[in-house]
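Undergrad: Pasting the sequence and the predicted model now:
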Amino acid sequence: MPSRDFKRTDRVGAELRREIGLLVHAAVRDHGLPSVSVSDVEVTRDLDWATVWVTALLPDQSIPAVKALNELAVEFRRSLSRSMRLRRVPELRFKYDDSVDKGERIETLLREQARDLAPREESDED
């Protein structure tokens, strides 16, 4: 019998990510929300809660976007219950994923450091 390397929570999370991504895209378009996309979904072992991580195109608009998505969570859950074959759809919590912002910040710092070091190395050779 094959091993079960892929847990049920992972499968449910992947399916939720696809479905919620479509719902969030429609909500952004219909409700005039700031542009956000679903980056990941983490589901608890008992499938009671799902944490939906979203990233915003403009980080300064992330707080109102997450607040609006949390207000729409009940509607999203209702829609998911119709489209997914789950006995019980988990309750949704939306949170902002700041890993992209942190990565850009680190990249910017590394570029600045490389730019600052480059002239010194050239002047040492003269």
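TA: Received the coordinates, thanks. Residues are numbered from 1 along each chain as shown.

Undergrad: C-alpha from now on. contacts and neighbour counts both.
TA: Noted.

Undergrad: Which parts of the chain are helices?
TA: In the chain, the helices defined using DSSP state H lie at 8-31, 62-71, 73-83, 99-125.

Undergrad: so the first one versus helix 62-71, what angle?
TA: Translated: helix 8-31. Here helix 8-31 runs at an angle of 110 degrees relative to helix 62-71 (axes from the mean of the first three to the mean of the last three Cα atoms, to 10 degrees).

Undergrad: coming back round to it: nearest to residue 93, of the helices of the chain?
TA: Of all the helices of the chain, helix 62-71 sits nearest to residue 93, with 6.2 Å by Cα to Cα.

Undergrad: got another, please set it beside the one above:
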Amino acid sequence: MEKLFSRSSRIAPELQKNIAIIIHSYLKDPRIKTIITVSEVRVSKDLSYAQVFISFLEKDDSLNVKKILFLLNKASGYIRKLLCKKMKLRIIPNISFCYDNSFFYGKKISSLLNQIRK
């Protein structure tokens, strides 16, 4: 009989919570001036890779997004090292950061629907 939840689906929310804490508390880069939200974490079946989806609470500026993604991907080794101390896992996944624009996309669709309604 198969388990209802795989191990990767149980570890993903814990990674999401811990990565958000690390970014807000321990990552002190003066070039990152915006609030970063970790919206989702997808972990591979063998727990060796994790895709971290982030979003920002300000306007969508593609140059700023690329810069912040570059800085976070450069700091992924440091974030992984801090995760080793916080989580008791045999394998800490390699982290790659991706931009999640679903909030702005949903906001745009909502405003279009409101215009149609009027």
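TA: On my side now, so go ahead. The shown structure was predicted, so the numbers you read here are calculated from the model rather than taken from an experiment.

Undergrad: Tabulate the helices of structure 1 in a markdown table, adding columns for distance to residue 42 of structure 1 and mean neighbour count.
TA: Output for these, formatted as a markdown table (distance: least, Cα to Cα, whole Å; neighbours: other Cα atoms under 10 Å):
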| stretch | distance to residue 42 of structure 1 | mean neighbour count |
| --- | --- | --- |
| helix 8-31 | 6 | 16 |
| helix 62-71 | 16 | 18 |
| helix 73-83 | 15 | 15 |
| helix 99-125 | 15 | 11 |
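
Undergrad: Can you say which of those helices is nearest to residue 45 of structure 1?
TA: Nearest to residue 45 of structure 1, of all the helices of structure 1, is helix 8-31, at 6.3 Å by Cα to Cα.

Undergrad: Check which helices and strands that closest one sits against.
TA: strand 36-43, helix 73-83 (3 or more Cα pairs under 8 Å, 6 or more residues apart in numbering; DSSP states H and E).

Undergrad: Determine the angle, from 0 to 180 degrees, between the first one and helix 99-125.
TA: To tie it back to what came earlier, the one meant is strand 36-43 of structure 1. In terms of direction (the same axes, to 10 degrees), strand 36-43 of structure 1 departs from helix 99-125 by 110 degrees.

Undergrad: List the superposition-based mean deviation of strand 36-43 of structure 1 with respect to structure 2.
TA: Compared with structure 2 after the fit, strand 36-43 of structure 1 shows a mean deviation of 0.5 Å (mean Cα distance after the TM-score superposition for structure 1).
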